[in-house]
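Student: Give me coordinates for this.
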Amino acid sequence: MAKKAEELKEFLRTRRDAVRPSQAGLANHPGRRVPGLRREEVAQLAGVSVDYYTRLEQGRLTSASEGVILSIAEALRLTQAETQYLRDLLRPQPRQAVREPAPRQEVRPDLLRILDGMHDQPAFVLGRRNEVLASNALLDALLTPFGQRAADDRNLLRWLLLDPAARDLYLDWAKVTSEVVGVLRAEAGRYPHDALTARFVDELKAASPEFRTWWAERTVVERTWGTKRFNHPTVGRLDITYEALTLPGDPDQVLFIYAGKSDADLDKLRILASWSTHRTDQNPADTPPPGRPGSRP
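Tutor: Predicted structure coming up:
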């Protein structure tokens, strides 16, 4: 409970510091000592007492009604993902939280066949903690051959942070990677007692100064859709659009589908697919089917 209270305290403080008085319709008087909102201003905007909000931000209250959560979210201008994170932090917990291991994640065989049949579109399935549960050949050619990596080395965020090739590949590496850190933050809020998530966070804190900085900012991101820009060593500049689709039956599995942003980008993906197929045909023994075995812890 102490860890949850501390996270609630830091999250509310960082979100309060991020809102400028002018954004909330408040006057920014000369000599103001804080760039963000004061606690009493958040309380006023949310329609709660100063004492109540202070106790909430200090972690002395660890639950709240939905109405209060939404009022505070509006006052702090929280995104949808940040509002859900606040809900997760204020979700009532049993006196002794059950720490059962999360069930093993498996990608359905039919979905694996669908991935393999997508020849012009890179696609992959992400699980908890950004594990690449399955990927098709074109995704492996675009990013890195996750399908050929060891079972414990298929994590998208670890690759983004620690592989120099990822920094060279993404033209907006910092933006992309910090957003994936925000996705991990959202997951940590949904599963606050997941030991593997806590261990993974500690691993990345020790290995990456960028991760330490972004994690401390407590930005929360949800997977939706967007664009990404690459400088690929084979086809050069490549822009893609993507959609993130939560899979029915397992909300912890998300299917990502990439597509060329323009006709020229689509042509480059086809070139990359042809190159990937030729390479596989030349070295079939060295290139196992991508994304297998289709399960992760």
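Student: only C-alpha atoms for contact and neighbour calcs from this point on.
Tutor: Will do.
Student: Just after the lengthiest strand in the chain, pick out the following helix or strand.
Tutor: Determined from DSSP state E, the single longest strand within the chain is strand 236-246. As assigned by DSSP states H and E, the chain's next helix or strand after strand 236-246 is strand 254-260.
Student: let's see this one next to it:
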Amino acid sequence: MDDLAGFLRTRRSRVDPSVVGIPADTRRRVEGLRREEVAHLSGVSVDYYVRLEQGRATQPSEQVLDALARVLGLDETERGHLYRLARQRRRRAKAPSGQLRPELRRVLDLVTDAPAVIVDHRLDVAAGNRLAGLLYGRQMPGFNTARHIFLDEAERGLYADWEHCTLDVVGHLRLAAGKYPDDPGLATLIGELAMGSQRFRRLWARADVRARTHGSKVYRHPLVGLLELHQENFALPDASGMELLVLSAPPGSPAEDGLRLLNALGSDKPSPANGLPMTHLS
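Tutor: Presented below is the predicted three-dimensional model:
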């Protein structure tokens, strides 16, 4: 699903030669750096670097990886991804079991004023509280946020920042593919998204990785309007590979009023989190 060779090629193509001291040349036929330029700047032989990009090289040392990360201008997330890809030949991590402890479901039920979900590395929702079900209009569990964003065109309007959301999803799945290259469920999901979405194919080919731990999320709910929320991601302290995502609204904000209204509108109806698939509350 992912490999060191492809990642190096995409990163190399994005480096501005002038940033690393190479004069501009109008006759350049490649985007970014040439292979021999990366090799020279990293202190490795051209032959060895070519073999790295062809997937034929032996396990690169930490010194080589550090040099490549520096030359290619990798950020912290990309650097970690590079190291994982390089280690895959020696040790391939087993995909997490995804088992959810009952205690965590009780914790979700305690969160009443903010949508909260628990997702695994494939972005499958393992559990969600009542308000999350009302926000997404989906039964929980049994809902994959990547499919929802890329393949469910009828629900695309829910995401006011849809294009930004797609970047986050692809970046997350790229990281997951680097961590768990032998996970058949993840491979199936990526194949399904690639078959069903041209935008996913285009973004996947860029090989960008993202590790989002917090940030803004903006929704356009059909009943309560615009909800400008803040998302916090909490990695669960076990081997499940899951994260708790909580969407909160600033006190006194229109978004807080919107969540309160959404909660009230759903108070006399069965919650989608308890088994009612719902596109609209009516």
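Student: so where is the longest strand of the first structure in the second structure?
Tutor: Following TM-score structural alignment, the aligned partner range for strand 236-246 of the first structure in the second structure is 225-235.
Student: Over to stretch 200-214 of the first structure?
Tutor: Using TM-score structural alignment, stretch 200-214 of the first structure pairs with 189-203 in the second structure.
Student: ok, now stretch 169-180 of the first structure?
Tutor: With TM-score structural alignment as the criterion, stretch 169-180 of the first structure aligns to 158-169.
Student: buried ones in the matching stretch?
Tutor: 158-160, 162, 165-169 (16 or more other CA atoms under 10 Å).
Student: show me where the stretch 1-150 of the first structure has strands.
Tutor: 105-106, 123-126, 132-135 (DSSP state E, counting those that start in this stretch).
Student: just those strands: most buried one?
Tutor: Highest mean neighbour count among the strands of the stretch 1-150 of the first structure (mean count of other CA atoms under 10 Å): strand 132-135, with a mean of 28.
Student: what's the average distance of it to the second structure?
Tutor: Compared with the second structure after fitting, strand 132-135 of the first structure deviates on average by 0.6 Å (mean CA distance after the TM-score superposition for the first structure).
Student: distance between that strand and the chain's centre?
Tutor: 16 Å (CA atoms, centre = their mean, to the nearest Å).
Student: That one corresponds to what range in the second structure?
Tutor: Going by TM-score structural alignment: strand 132-135 of the first structure matches residues 125-128.
Student: cool, and stretch 269-277 of the first structure?
Tutor: The aligned range for stretch 269-277 of the first structure is 259-267, by TM-score structural alignment.
Student: which parts of that stretch are buried?
Tutor: Within stretch 259-267 of the second structure, judged by 16+ other CA under 10 Å, the buried ones are 259-260, 262-263, 266.
Student: Need the residues that contact it.
Tutor: Here stretch 259-267 of the second structure makes contact (CA atoms under 8 Å, 6 or more residues apart in numbering) with 113-114, 131, 134-135, 223-224, 227, 281.
Student: Let me know how buried the closest residue to residue 102 of the first structure other than its chain neighbours is, in neighbour terms.
Tutor: Distance criterion CA to CA, 6 or more residues apart in numbering; nearest residue to residue 102 of the first structure, sequence neighbours excluded, is residue 194 at 7.6 Å. When neighbours are defined as other CA atoms under 10 Å, residue 194 of the first structure has 17 of them.
Student: Residue 194 of the first structure is in contact with residue 99, isn't it?
Tutor: Yes. Counting by CA atoms under 8 Å, residue 99 is a contact partner of residue 194 of the first structure at 7.1 Å.
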